[in-house]
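# Here is a sequence with its predicted model. Questions after.
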Amino acid sequence: GLTNVLGSLVSSYPVTGSFGRTAVNAQSGVCTPAGGLVTGVLVLLSLDYLTSVFCYIPKSALAAVIITAVAPLFDTRVFGTLWRVKRLDLLPLCVTFLFCFWEVQYGILAGTLVSVLILLRSVARPKMQVSEGPVLVLQLASGLQFPAVEALREAIITQALEVSPPRSAVLECSHVCGIDSTVVLGLEELLQDFHRRGVTLALVGLQVPVLRVLLSADLKGVQYFSTLEEAEKSLLQEPGTQPYNVGEDSVPEHKVALLKA
């Protein structure tokens, strides 16, 4: 990288590496950067004294040398490993492999795009554990970011508000370590929907960064509890439990200290 940066100042050719040459060095037992120095000297000597005989070397022979050198770099066992561990990971691997027959850069680009799409799918469709009962409990198994707002909203509305009669819901957020403004807007719309139906949406297990964002957003009507049991008792109107409204005057003292830290 540094060589190419400095070389660009004097209009030199970009410096690159060859997979075939690297494979030959590895199979020859090269262990230090001095191998590159020896290779460079041999290349310079060949260019000076052997270029006249290069034209007699068949291209098939050169191809055989490259294939023989690079073949050990291709580990076929990775397919079996991915099949056993996570089969979805085979998709970017196969896409990259097939597109490389067209152009290497296209293969890398296609594999990267497929990997990004798989990542976005997992973020936009977070896994949720749903517990049925008088109070609907949804426990998020991963973080909550803006691509997941619509999926979360759809799941809660479908299972809590579109049933007859509508029922209160508890969103267990112990695995959520941060939220953004889009998530806050989605929660605000959900709270309004629940309020119009005469039921309650409560939050449980809020971590300090999430609580800090909710305090800054100044959402109206947000209730949260320390434990799931407290939330269920309160929503079922059992005596002895009171929710915390999201306001600094009602936040537990130990969390106030963390919020002000």
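Noted; the coordinates are in hand.
# switch to C-alpha atoms for all contacts and neighbour counts from now on
Noted.
# At the geometric centre of this structure, which residue do we find?
If you average the C-alpha coordinates of the chain and look for the closest C-alpha using C-alpha atoms, centre = their mean, you land on L119, 4.8 Å from that point.
# ok so V130 is a strand residue?
Yes: the secondary structure assignment for V130 places it in a strand, going by DSSP: H, G, I helix; E, B strand; the rest coil.
# Contacts for the regular element (helix or strand) spanning the residue nearest to the centre of the chain, please.
Remark: L119 resides in helix 104-124, with elements defined by DSSP states H and E. For helix 104-124, contacts defined as C-alpha atoms under 8 Å, 6 or more residues apart in numbering pick out 91-93, 95-101, 143-149, 151.
# try this one side by side with the last:
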Amino acid sequence: MRNILDLPENYGKGAVRQDVTAGITVLVMLIPQSMAYAMLAGLPPVMGLYASIIPLIIYALFGTSRYLAVGPVAMASILVFSGVSQLAEPMSGGYIEMVILLTLMVGGIQLVLGLLNAGALMKFVSKNVIAGFTSAVAIIIGLSQIGNLLGVDVSGQNQAAGLIAELGSRIQETHLMTAGLGAAALLILITGKKIKTRLPVPLLVVTGGIVFVSMLRLDQTGMEIVGEVPAGLPGLELPVFTFSAFQQLLPTALTIAFISMMESLAITKSLAKENEPPIDVNKELRAIGLSNAIGSLFSAYPVTGSFSRSAVNAGAGAVSKLAMLITAAGVVVTILFMTELFYFLPQSILAAIIIASVAGLVNFSSLSEAWKVKREDAWVWLTAFTATLVIGIQWGLLIGVVISLCLLIHRIAHPHIVEVGWNPASKTYRDLERFPGGLVISPFVLLRIDGRIHFSNMQYVENILLEKIPHEDKKVMILDMGGVNDIDTSGIEVIERVFYRMKEKGSDVYFASLKGPVRDSLRHSRMTQLYPEYFTMRSMDQVVQDKKPDIDYMI
């Protein structure tokens, strides 16, 4: 058990107290959030509690992070609603069956990826895609909950324009008491975040809302409340499987599997301490996958790590994953003995909790940073953001990923090749475009290649090098290959063609600063066997000095 829960060697009573404190602290956040997120997913609030038991226990047994607080989150919830609401009526029995099957599929995908050690695939989704996508989804989530906040019935929409239009057309239906209570709750929640109080503000808001509504019987005025919450633990039940439902749910399952894993990995990396071992991405995939797969057998819907609850868990002093078991035990007690207390909980309070939670996910500072550093990355951010708002959540993510991959391929296919000259100030060779005052040393053409040379960029590299071949005879070209870490057979063919083209003109071309792996690849080509002196590990300086020893440009 010590190894499973990642207990430190000196784990004692003091550490147990810290874990109990952290577990209870997370619990008071989790109960209202889980019910609110279940409502966001189009599910009965009690299913948020179901999703906060078995998945937490499974992650505590198999996960790697002692701080990650697994459970329902806003992002996965809106993705569930976005994908399944098109196939069945939210809150209906058929809808719930499809969501539970979706949970099994999400867990299965994550588990298979983890078993195949495919965690590296996560690296191919740009952080700018995720930042733009997350910001847009947060706005959509906020807009989708304004109806519940105001007491207005708004049908399921996954596009910002549709939500705004429908809210505008129904604003006159606002239930004033509901809107007033929801606005007050939202103000308290936001203020609590601003002043960073240690009080469990969401739980206090929920408690206050229940007392207020039950005392004044505001439910009789038309205010929507949660109503009866079934008591008792969920039983073991296999998800209802049909091949048709599997096909329809697969795109949503893939989206949730990848997004939720990226969220969890980002959290675990940000909370990891300096003296802890690095995160095992594939083990995390397997742990989250098992949490979802086994959770689906107990009526859970897709879960992942929560940014806010994980930060609270770490800040409250959690020492081990025992804290998560304490949280799960608290949810069990709540379901068994306290569900009657939630009968008068206003839905506008849950909407306020959701809006306050997702407000921090809108991150325009990441766009500003990307714009300053690299405009291409900023356009990727904007593309993912705009596509998600305008077209829809799943298409927005897909478009963002495709644009990001296209940009990556473009960068790989166009390595940086520049002409360099001697810069007296720094006493190094510098790009002549960036440092136009550099010395062009006759009779040399000096070039630097930054990037790998392989089949995907061979034509581009060849075209650039052939353009740089001097028109005058007897010129010498020197290529600084220090920035080339790898070369394949296609790249070697390019080198050969450029080499022999220079020979035809009666000129020479030298390849300087060759790194070991590149030199190893070139060693077996006929060209290097016939002309080994043209391929060297010596620097460009040394080659220039060797070919023109009387030069005094370095003085």
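Looks like it came in fine. Keep in mind the model is a prediction, meaning the values are calculated, not measured.
# Superposing both, give me the TM-score.
For this chain pair, the superposition-based TM-score is 0.69 by TM-score structural alignment, normalised by the length of the first structure; 231 aligned residues with a C-alpha RMSD of 3.8 Å.
# rewinding a little: buried ones from the contacts of helix 104-124 of the first structure, can you make that a PyMOL selection?
Applying 16 or more other C-alpha atoms under 10 Å to the contacts of helix 104-124 of the first structure, the buried members can be selected in PyMOL as follows:
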select buried, resi 92+93+95+96+97+98+99+100+143+144+145+146+147+148+149
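# Of the contacts of helix 104-124 of the first structure, which belong to helices?
Among the contacts of helix 104-124 of the first structure, the subset assigned to helices under DSSP state H consists of 91-93, 95-99, 149, 151.
# quick one: the counterpart of I355 of the second structure in the first structure and A61 of the first structure, what's the gap?
The alignment partner of I355 of the second structure in the first structure, by TM-score structural alignment, is I67. Taking C-alpha to C-alpha, to the nearest Å as the measure, I67 of the first structure and A61 of the first structure are separated by 10 Å.
# swap in C100 of the first structure?
22 Å.
# what does L98 of the first structure give?
With the distance defined as C-alpha to C-alpha, L98 of the first structure ends up 25 Å from A61 of the first structure.
# before we move on, what about R121 of the first structure?
The separation that R121 of the first structure has from A61 of the first structure, given C-alpha to C-alpha, amounts to 46 Å.
# Wait, a helix at D550 of the second structure?
No: D550 of the second structure is assigned coil when assessed by three-state DSSP, not a helix.
# what about it, neighbour count?
Neighbours of D550 of the second structure under the rule other C-alpha atoms under 10 Å: 8.
# Equivalent analysis for G483 of the second structure, please.
Here the neighbour count serves as a burial measure; for G483 of the second structure (other C-alpha under 10 Å) it reads 16.
# And it? What does it align with in the first structure?
Aligned partner of G483 of the second structure by TM-score structural alignment: H175.
# Was I right to think its match contacts A141?
Yes: proximity of H175 of the first structure to A141 meets the contact threshold set by C-alpha atoms under 8 Å, at 6.3 Å.
# related to what we said a few turns ago, which among the ones in helices among the contacts of helix 104-124 of the first structure gets closest to Q223 of the first structure?
Looking at those and their distance to Q223 of the first structure, the nearest is V149, at 18.9 Å (C-alpha to C-alpha).
# Just tell me what that closest one corresponds to in the second structure.
Under the alignment (TM-score structural alignment), V149 of the first structure maps onto M458.
# Which element, helix or strand, includes the residue nearest to that match when sequence neighbours are not counted?
With C-alpha to C-alpha, 6 or more residues apart in numbering as the measure, G491 is the residue that lies nearest to M458 of the second structure, at 5.7 Å, once sequence neighbours are left out. Assigned by DSSP H and E, G491 of the second structure belongs to helix 489-504.
# How far off centre is that helix?
Between the centre of helix 489-504 of the second structure and the centre of its host chain there is 42 Å, according to C-alpha atoms, centre = their mean, to the nearest Å.
# What residues of that helix count as buried?
Buried residues in helix 489-504 of the second structure, counted by 16+ other C-alpha under 10 Å: 490-496, 498-499, 501-502.
# what about the aligned partner of V114 of the first structure in the second structure, how many neighbours?
Under the alignment defined by TM-score structural alignment, V114 of the first structure corresponds to I403 in the second structure. Counted with other C-alpha under 10 Å, the burial measure for I403 of the second structure works out to 19 neighbours.
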